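Engineer: coordinates only, no sequence provided:
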């Protein structure tokens, strides 16, 4: 903690624009450097999988797919039945591409169905929490469209892991903690609890963890690809043949059977009709930097909305983590998150989200007029973006009335904090050819319900839907619909070139900490590793996307090194303060240093995230 204290003190004192590149801080983790490639993700072994692919001549897409496959196999708060969200910079077209590989609500998943079972929201765990698997389709699509290697090559590290790897303590202990739920699902019990009936039923840290059924599933995908290649199909078509086997063949059949056997709703037809979407991302220009996020089926645009408001301030002159700076960002974020809570949802379904209005620069300026510069406002409501689209808001009475939702008056911690920061990892890579990848995959975290004899852990993303249109008319569950998720990768361009790829885990924390990371670099001149480690602050004033969908108005989580004079200022402004020893992430990021033609990698100073470069 001594180095973190030094870092915090330095950043607080040196808050008026001094270049951190001139006087670099000694960070707890060293920055990564490379000139050929960079691979960063949530598990060191998975980063090694990416490095293995790079050393065999693969590009950043190939390496990212290998890291994604490895993190799924290692249950790094996700598995193969989860969802994948990605942004890719294509150096050939010089454009950013968005990958939407989020599953959908299955047949029969209606608000009335869940209400009939006594749910206020879809459940957090089990087969009724599952959207259709998205990660396999996302991985296969990215590899087919933008990669260079075969599926056999890219899945080789994950398949070796499935045959047995020394499980790390974090996952092993999560299995032990969740074993009572795991025992409800026979296929999960068989995989996760090799010591059934003993004092500790989960694997021990360092024990070889074997997943025979998952290995067989991955083997089927590779066999299908290899057979297609032998029959004369192209690399791309051969990979899509494996895609079809997963979603339309015997694997799909077993997923549907195994899910339904355990009380779930997913059908073979649900799997066969689901497709990955390659989309246009959303973006905004912040002081000459183009920032890209996924569309409103994620929370990504909330960061863009916040940047539209913050560009109207001289943040640098406020001082890093000063009272004024914290208050400005906190109030701005809450305005954006209030819009997220009410207006974001799947754009493929009616009603149409008012994104043009929400992304309007004038709307951003007008929202700022609501800020009380002396006090926190615990009653922030959604705005009215419809006039900025020359439309009339059909929900005006609804947003002016009392918001439906649960207020949690207790301290931040326990189940609330666990729900708020649920799941997710990140996969970041870049190469010398100019490919840049930012992925925030998730879903199927421990305790996961495994679908039959496939080894595939099912998603828990249904819980991000609402059942009552009064909470969000755009995010009410319907069959075939994608829930509005927290998963939010980021890419930024400067002078028309890739500048940053960044992403983080931890649910509703993601965009508020990614926003601060971005400002750390562009406003306070931190290096990428400094920006990843620098103490952030967190608001819990938006509704959680998980569990009971609670919020804590006025709650502000600070780093425990925050000076007492700033604490007193914030208390006098009506904030309810809580403290954590580390508040920086985990954020993973790559900075593209065009001046020197090199890559810088950064990873926060807590969690298991890290990477390799060359």
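Structural biologist: Structure's in. What do you need? Note that this is a predicted model, so its numbers are computed, not measured.
Engineer: CA atoms for contacts and neighbours, from now on please.
Structural biologist: Noted.
Engineer: in this protein, where's the longest helix?
Structural biologist: Criterion DSSP state H: the longest helix present in the chain is helix 323-343.
Engineer: ok, how many other residues are close to residue 427?
Structural biologist: The criterion is other Cα atoms under 10 Å. On that basis, residue 427 has 35 neighbouring residues.
Engineer: can you give me the strands for the stretch 501-614 of the chain?
Structural biologist: Remark: strands assigned in the stretch 501-614 of the chain by DSSP state E, counting those that start in this stretch are 538-539, 550-551, 555-559, 576-580, 587-593, 598-603, 610-613.
Engineer: okay if I get the ones you listed as JSON lines plus mean neighbour count?
Structural biologist: JSON lines is the format used below for those (neighbours: other Cα atoms under 10 Å):
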{"stretch": "strand 538-539", "mean neighbour count": "23"}
{"stretch": "strand 550-551", "mean neighbour count": "21"}
{"stretch": "strand 555-559", "mean neighbour count": "21"}
{"stretch": "strand 576-580", "mean neighbour count": "15"}
{"stretch": "strand 587-593", "mean neighbour count": "27"}
{"stretch": "strand 598-603", "mean neighbour count": "26"}
{"stretch": "strand 610-613", "mean neighbour count": "24"}
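Engineer: one more to weigh against that first structure:
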């Protein structure tokens, strides 16, 4: 039995990882906006109400289907590393990896510019309109999520003693806010208001006002504040030392969000669009290419054969991610070969009856794969907040809690437009708040490595290969479904599970969202300290005992996660009969869909 209905409507649908964001998106549709306006407004609300998971200085990949052009575009909001970011710049500091907290891992902020690019190219509203809900919540307050309250509480000593601007923004009387209580962010509200003022002062048409807001962010008062703070204020980070950052105002001024063509794959009559190999997106397509050769529909949904097959294919695809993915503007990624049918046929033959315990990247075109180093789990020394800084994932990392990061926004309207994005970065846990702005910088640079000949090695102006990975699907050439989830490395496993449940096992969207989730941690985490658990399978509590035992018999190292803890898939789309639909996971009790 479903815990929530699959919502349907005639005007539009919005699904997001926070109910206030979904409501803000629907408000834009009610005011005459389209799906793109709705997504932008929803996204800015998440920056206020989910500050532990994303912010204006974070990152976002966006997939947009515009009915006017019948084309899918990728808007890349993954900013590059600063010009001063070289392997030697980190090695000379005695580092063998880029720390996951502090200022050294900061990339050029990409989120604000990417959302403005979406608004400019596809929306019909102004910055003042789409920012109004976010400004309202930042000024008047919003209810603090339990996970955010827990994070602020654990980090309160750090905020009081070291990251004092974070303390000023998120502590009250030196203490963390209680879950559910009202919290405001006057500095963030002021930042958004100033951006709107700069936009309106520019006058002219809508596009001119949007461009003025972007200029104010990347070349004006926001860039000036970031430059002064990042390069001139050494801050405590995961190294245990105080380090200034590498990001400058010049880095910000020289970057703008770009529009790219998506990477495309076919699966059982569906055309699946993903971002390029600067994201982990193609790994979704590699998994589908492998699974095309198995009759999943003949397996028991959630049974041992189903889980074993999907997990073993995931290990192969993610091993290729580790060896071959990187910014294609800076490295030669053999993507065509990796997604080719002949390559998939050869790799599929590696799927056996037993669980593979080692990483097995392929050799497209006979090239020799290069694997980045794998770390050992860190020791539990020092205060709790210091241990948390050592783990780059923006969650309070405890054994009883599933890890996760990121937000998701999906929107569809009756005009045929469809958009999905997974905004992330700029997490409270990972970097101190910039004085006067009300938000921290991102730490996505931690996902690059210091292996000079690796495709994902750090380099000036190069994008680190991110985990962020939305998905947009056409069926019979028509817009069908747009979905994503928080979850770091697991995003393209949890959304794959959703997609397979829908396509191979004929589940409705809400039923597929709520289906029991699973994943493998066999591939090294993209977050510091880049640990892996060979042979692992993580299933939610409630997975049948006989399935768990059979997986263990096949050699899998099975861990039971808390019930309903893996992922928060959000999806919207078209039913094919003139209606739109929305679905959102009940996991975490905060993601909601709205349809009208």
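Structural biologist: Yep, it's here. None of the values given here were measured: they were computed from a predicted structure.
Engineer: give me the contacts around the longest helix of structure 1.
Structural biologist: For helix 323-343 of structure 1, the surrounding residues in contact (Cα atoms under 8 Å, 6 or more residues apart in numbering) are 299, 302-303, 305-306, 309-310, 315, 318-319, 353-354, 358, 367-368, 371, 373, 376-377, 380-383, 471-474, 512, 537, 539, 541-543, 566, 569-570.
Engineer: tell me the residue in structure 1 aligned with residue 497 of structure 2.
Structural biologist: Taking TM-score structural alignment, residue 497 of structure 2 has residue 516 as its aligned residue in structure 1.
Engineer: so what's the nearest residue to that match once chain neighbours are set aside up against?
Structural biologist: The shortest distance from residue 516 of structure 1 to any residue that is not its chain neighbour, by Cα to Cα, 6 or more residues apart in numbering, is 6.8 Å, and that residue is residue 536. Listed by Cα under 8 Å, 6+ apart, the contact partners of residue 536 of structure 1 are 513, 516, 558, 559, 583, 584.
Engineer: returning to what we had before: looking at the strands of the stretch 501-614 of structure 1, spot the one closest to residue 426 of structure 1.
Structural biologist: Distances from residue 426 of structure 1 to each of the strands of the stretch 501-614 of structure 1 were compared using Cα to Cα; the minimum, 7.1 Å, belongs to strand 587-593.
Engineer: what's the mean deviation for the closest one versus structure 2?
Structural biologist: Its matched residues in structure 2 lie on average 1.3 Å from strand 587-593 of structure 1 after superposition (mean Cα distance after the TM-score superposition for structure 1).
Engineer: next, count neighbours for residue 121 of structure 2.
Structural biologist: Residue 121 of structure 2 is surrounded by 12 other residues when neighbours are defined as other Cα under 10 Å.
Engineer: for it, give its distance to residue 10 of structure 2.
Structural biologist: Using Cα to Cα, to the nearest Å, we find residue 121 of structure 2 at a distance of 24 Å from residue 10 of structure 2.
Engineer: residue 3 of structure 2: what's it in contact with?
Structural biologist: residue 586.
Engineer: quick one: secondary structure of it?
Structural biologist: Reducing the assignment at residue 3 of structure 2 to three states with DSSP: H, G, I helix; E, B strand; the rest coil gives coil.
Engineer: repeat for the one 5 residues further on
Structural biologist: Reducing the assignment at residue 8 of structure 2 to three states with three-state DSSP gives strand.
Engineer: can you find the partner of it in structure 1?
Structural biologist: Residue correspondence to structure 1 (TM-score structural alignment): residue 8 of structure 2 is matched to residue 33.
Engineer: and residue 2 of structure 2, how close does it get to residue 507 of structure 2?
Structural biologist: 11 Å.
Engineer: who's more crowded, the two?
Structural biologist: In this view residue 2 of structure 2 and residue 507 are compared by other Cα under 10 Å, and residue 507 has more residues nearby, 16 against 12.
Engineer: what residue of structure 2 takes the place of the residue nearest to residue 516 of structure 1?
Structural biologist: Using TM-score structural alignment to pair residues, one finds that residue 536 of structure 1 aligns to residue 517 in structure 2.
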